[in-house]
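Colleague: fold the stuff below for me.
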Amino acid sequence: MDLIGNRTLADLLAERAARHPDRACLVVEDGSGAVTEYTYRETLDAVRRTAGGFAALGVGHGDAVVIQLRNCAEFVFAWFGLAWLGAVMVPSNVANSAAELAYLIERSEAVGVLTEPRHLPMFAEVLAGAPEVRHRIVARGDGAPAGFVPFADVSSGPPADPAKGVGSEDVVEMLFTSGTTARPKAVMITHANCLWGGERVSRGAALHGGDRLLTALPLFHINAQEITVLAALTVGGTAVLLEEYHAGGFWSRVRHHRATSVSLVAMQVRTMLARPPAPGDAAHRVHRAIYAINVTDQEKDEFERRFGVELINGYGLSEGGTVVTMSPVFGDRRWPSIGLPNFDRRIRIVDDAGRDVPAGGIGEILVSGVPGRTLMKGYFKDPEATAATVWDGWLHTGDHGYLDEQGYVYFFDRKKDVIKRAGENVSASEVEFALLAHPSIAEAAVVAAPDPVRDEEVVAFVVPAAGEPPPDRDEITRHCRRRLATFKVPTRIHVVPELPKTSIGKVEKKLLRRRLSEPVPGEPVPGGER
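Modeller: Model (predicted):
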């Protein structure tokens, strides 16, 4: 069954604008509380004009453009404007460091960038060494510095027609992984991937054209893109984007925008619960909240009871075309299950030899699909990594879980070394690379520790370099902040004489994790902490 055919994001928006021209398509609330609303007709016009402006600059089919913006209308117009031309969006986390931005630009072979005034100093630093980035655009400000073009100029010209020759399996986005085993890889996401994502979420959550989907999650992550924007467009609903998240004011914004569905991460659930109860906590129109990353039984029950919202659990990953499983809206949710496979999916659980394990047995989660349609097209210019991840019609997720007798999926742990912090993926190896760039550090290992609010904490163990004085923790932190996004910087640093290793020299991180999770008074950290 293929619902998508050769359609693209341009087709989706044009179809909805033709059917519901005067219905609200996009609502954006900025950090000051100012709200702007766009109908489907207005959104389509803005997208076409933005596409025309990109084309006038010389951006064309297959060209990559980095977008580093907070949630705003310009992000959506640029995303769909690039898609209109067959070009490729490369979203950049607004917390990225200069080194991370430079890597992203170089690896994606970007020819253009779009950012906002607060990031211009960093972009100036990075772009000084990137002459190949010919198109430099700044949004959300008055005018533009030398070498940059105002987005207002780009988006105010003649509207463009959809580019010819753009198909559903063309790449529309490159989304960088958190780099679990090496440097981050660029996941190639196609138009078909996006359209399938919208279908899965809208069907799984039983959405309709009257729904207003609200999120404060950032558009540079695929969660907000697909669970909010694309799901809303799929049913002709309304996407409501908040630039900022505030636990104390979230439900007042939900009420103000008449939202019927919200998308959350566990950090938001916990910070809302940490606020004192208020009489109007459940006075809203939201009937369900879609979220990822498990919360405790107590947190789930308290949240649903206090806020009058049903939590719909789910599981997904960029390589898998985002959403893979969702708790059924109508039927048994079987908490703490992460739900049932989506209507177009099959799930297998296999052991290390690739053999299917029986119900209840833990193994790697495999997801069925077709590359470029229901699975990613691959990793950009990395055929070896692609072949190691997808073969014989199955995506090997690197995550462990199990199935019950009725086919419900349960998440067990992450085979890949990724730390989940407040909705962000942090690569342990990436943090280790940053630590090893310090001249006083000879070895480094990074692991996760439970964080009651932000899911997991980044904890580093470092070994001093021979002949060097023991590294100062504050200096290590400053060093990391120069190289990493804020949420990746270790919150705890242990200086140790050595790291526990196997007979072949591999760091035994399980011993480090065990020491963190099962502290024994007076017992040193493995290797001996200083």
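
Colleague: drop to CA atoms for contacts and neighbour counts, all remaining ones
Modeller: OK.

Colleague: the closest residue to Glu443 other than its chain neighbours: neighbour count?
Modeller: Among residues not flanking Glu443 along the chain, Val463 sits closest, at 5.0 Å (CA to CA, 6 or more residues apart in numbering). When neighbours are counted by other CA atoms under 10 Å, Val463 registers 23.

Colleague: pretty sure Val463 sits in a helix.
Modeller: No: Val463 sits outside any helix when classified using DSSP: H, G, I helix; E, B strand; the rest coil, being strand.

Colleague: list the contacts for it?
Modeller: 441-444, 495-499 (CA atoms under 8 Å, 6 or more residues apart in numbering).

Colleague: where's it relative to Asp472, distance?
Modeller: Using CA to CA, to the nearest Å, we find Val463 at a distance of 12 Å from Asp472.

Colleague: now do Phe80
Modeller: Taken as CA to CA, the span from Phe80 to Asp472 is 47 Å.

Colleague: compare those two (neighbour count), which wins?
Modeller: Phe80 (26 against 11).

Colleague: downstream of the one helix or strand that one maps to, the next helix or strand is which one?
Modeller: For Phe80, the host element (DSSP states H and E) is helix 73-85. The helix or strand immediately downstream of helix 73-85 is strand 88-91, counting by DSSP H and E.

Colleague: for the comparison step, fold the sequence that follows:
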Amino acid sequence: MILPDVFSACLRAHPDRLAVSDGATGLTYSDLDVRSAALGDRLRAHGRSRIGIHATNSPDYVMWYIASLRAGFVPFLIDAALGAHELARIVYDCSLDLLVHEGPGAEVLGGGKLALSELVTDTDPVYELLPDTEVCRFTSGSTGKPNCVEFSGRAVANAATNWASGTGLSSEDRTLCLAGLSNGLAFNTSLLATFLAGASLHFGRGLPTASAVLRRIEETGATRLVGFPALYDSLVRRGIRRLDVRMAISSGAPLSARTREALPGISDYYGIAETGPLTFTADPAPGGLGPPLPGVRLRVDDGVLHVRSESMASRYLNAPGLFESRLDAEGFYRTGDEGYLRDGELVLTGRSARTINIGGRKVDPIEVSDVLLAAEGVRGAVVFEEADAHGEPMITAVVAASSTVDLREHCRARLPGYKVPARVHVVPEIPANSIGKPAMEAVRALVAHHSGAVNEPA
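Modeller: Alright, predicted model coming up:
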């Protein structure tokens, strides 16, 4: 195991410095060292190995993550926005033994607000972890369910080391992270990387409104702000034209031209769940995402980006062979993003894969359509991306159905909020092409002049 030793060395190198804070609770490096070690000792008594963490950002989250590693467990970092239905699917699919969560729980350890529940599994794990796997995260994929991405400890450490060195992260930095730690944007830029540098990590409190973000920047003296494009878009809509930080970092989707013009100087970080951080620029040229970070190689074949990095995932735990099918003989991963290299910098021009990006979270349309198809009276469903009134991506569904079931409510009961279609149009039949597949041009024409009311006939 690599990560327990890496974290232990970091925590003991800067004992008196502030490590993590959310404004209400703050822990020094020494506090985090002592508490995570004690919690790790208590976790070992459970004798289980797969532990899910399903919670929002907090000092307790960081303590549980490090304690899990120190206990010799493999933490599975789960998006806090996922609801009970999708969480249950992950627990079953990945054979989780324990779950750290917010709210009422069976056992509260560590003196914080997060609870630990033991989970009952019927049999031995369906999918065995690789021997060197130390962390698992999730990404929506073509399987129609969250793909569980396995990472070796070496890959996680490389991602943090290369990010810190490639972006000049230092012990004087104070990172205000407003993206969930389960997401690659936060995981790679704000967790281990912070502690490698001896810097401090800060979280927001409550909803990330423009006033709350500006207040937290002032309270923390933040030098770095980490957030999805939707955060910066919301600041621009509130009239914010300047951020008092040395570096504002965005990822997960392209920044809109309006936001980039109104709030200049936002640094783009490009990476994907399966490969870790790939490029970065503190001074983005128009359309550019910067040069490769240390340990990264980029190649464009037939207009599609292929990458190889020192922070590559090992595979998908619950989708055998899928990750490997995207690797070529030299170990380059086919990203599905289209673009080219300009003077050594990456420029993206489009996306060949079908995922929809909602506020930095990837949504697989097949997953949403499968949920719709399970509703009473639904004969067919097509899910795709449209732009809302602000020009932001939203999910639209066209459904062939004879039912009066509220389809958005049906989705809310089974999907996290960001995956619920913003518009659902009910039609007698979905237009099809000569081979029986949905004719997307005709489908889009059906909804082009409709307002988007729930179950609206097109």
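
Colleague: so the helix holding Phe80 of structure 1 matches what in structure 2?
Modeller: Alignment note (TM-score structural alignment): helix 73-85 of structure 1 is matched to residues 59-71 of structure 2.

Colleague: got a list of contacts for the matching stretch?
Modeller: Under CA under 8 Å, 6+ apart, the answer for stretch 59-71 of structure 2 is 3-4, 7, 20-22, 25-27, 32, 35-41, 43-44, 51, 53, 55, 74-75, 100, 112-114, 134, 191.

Colleague: in strands only, show me those residues.
Modeller: Among the contacts of stretch 59-71 of structure 2, the members falling in strands (DSSP state E) are 20-21, 26-27, 51, 53, 74-75, 100, 134.

Colleague: picking up where we left off before, translate the residue nearest to Glu443 of structure 1 into the numbering of structure 2.
Modeller: By TM-score structural alignment, Val463 of structure 1 lines up with Ala400.

Colleague: one more: Gly378 of structure 1?
Modeller: In structure 2, Gly378 of structure 1 lands on Arg315 (TM-score structural alignment).

Colleague: closest to the mean position in structure 2, which residue would that be?
Modeller: Asn183 (2.5 Å; CA atoms, centre = their mean).

Colleague: gap between that one and Phe228 of structure 2?
Modeller: From Asn183 of structure 2 to Phe228 of structure 2 the distance is 10 Å (CA to CA).

Colleague: how about the helices in the stretch 301-450 of structure 1?
Modeller: With DSSP state H, counting those that start in this stretch as the criterion, the stretch 301-450 of structure 1 has helices at 383-389, 428-436.

Colleague: ok, now the stretch 51-200 of structure 2?
Modeller: 59-70, 84-93, 153-167, 184-186, 192-197.

Colleague: now the strands for the stretch 301-450 of structure 1?
Modeller: Counting by DSSP state E, counting those that start in this stretch, the stretch 301-450 of structure 1 has strands at residues 310-317, 322-326, 340-341, 347-350, 363-368, 378-379, 390-391, 394-403, 409-414, 418-421, 424-427, 441-451.

Colleague: turn these into TSV, including mean neighbour count and distance to Gly210 of structure 1.
Modeller: TSV is the format used below for the strands of the stretch 301-450 of structure 1 (neighbours: other CA atoms under 10 Å; distance: least, CA to CA, whole Å):
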stretch	mean neighbour count	distance to Gly210 of structure 1
strand 310-317	21	19
strand 322-326	26	21
strand 340-341	24	26
strand 347-350	23	32
strand 363-368	24	32
strand 378-379	23	36
strand 390-391	19	38
strand 394-403	21	35
strand 409-414	19	31
strand 418-421	22	33
strand 424-427	21	31
strand 441-451	20	38
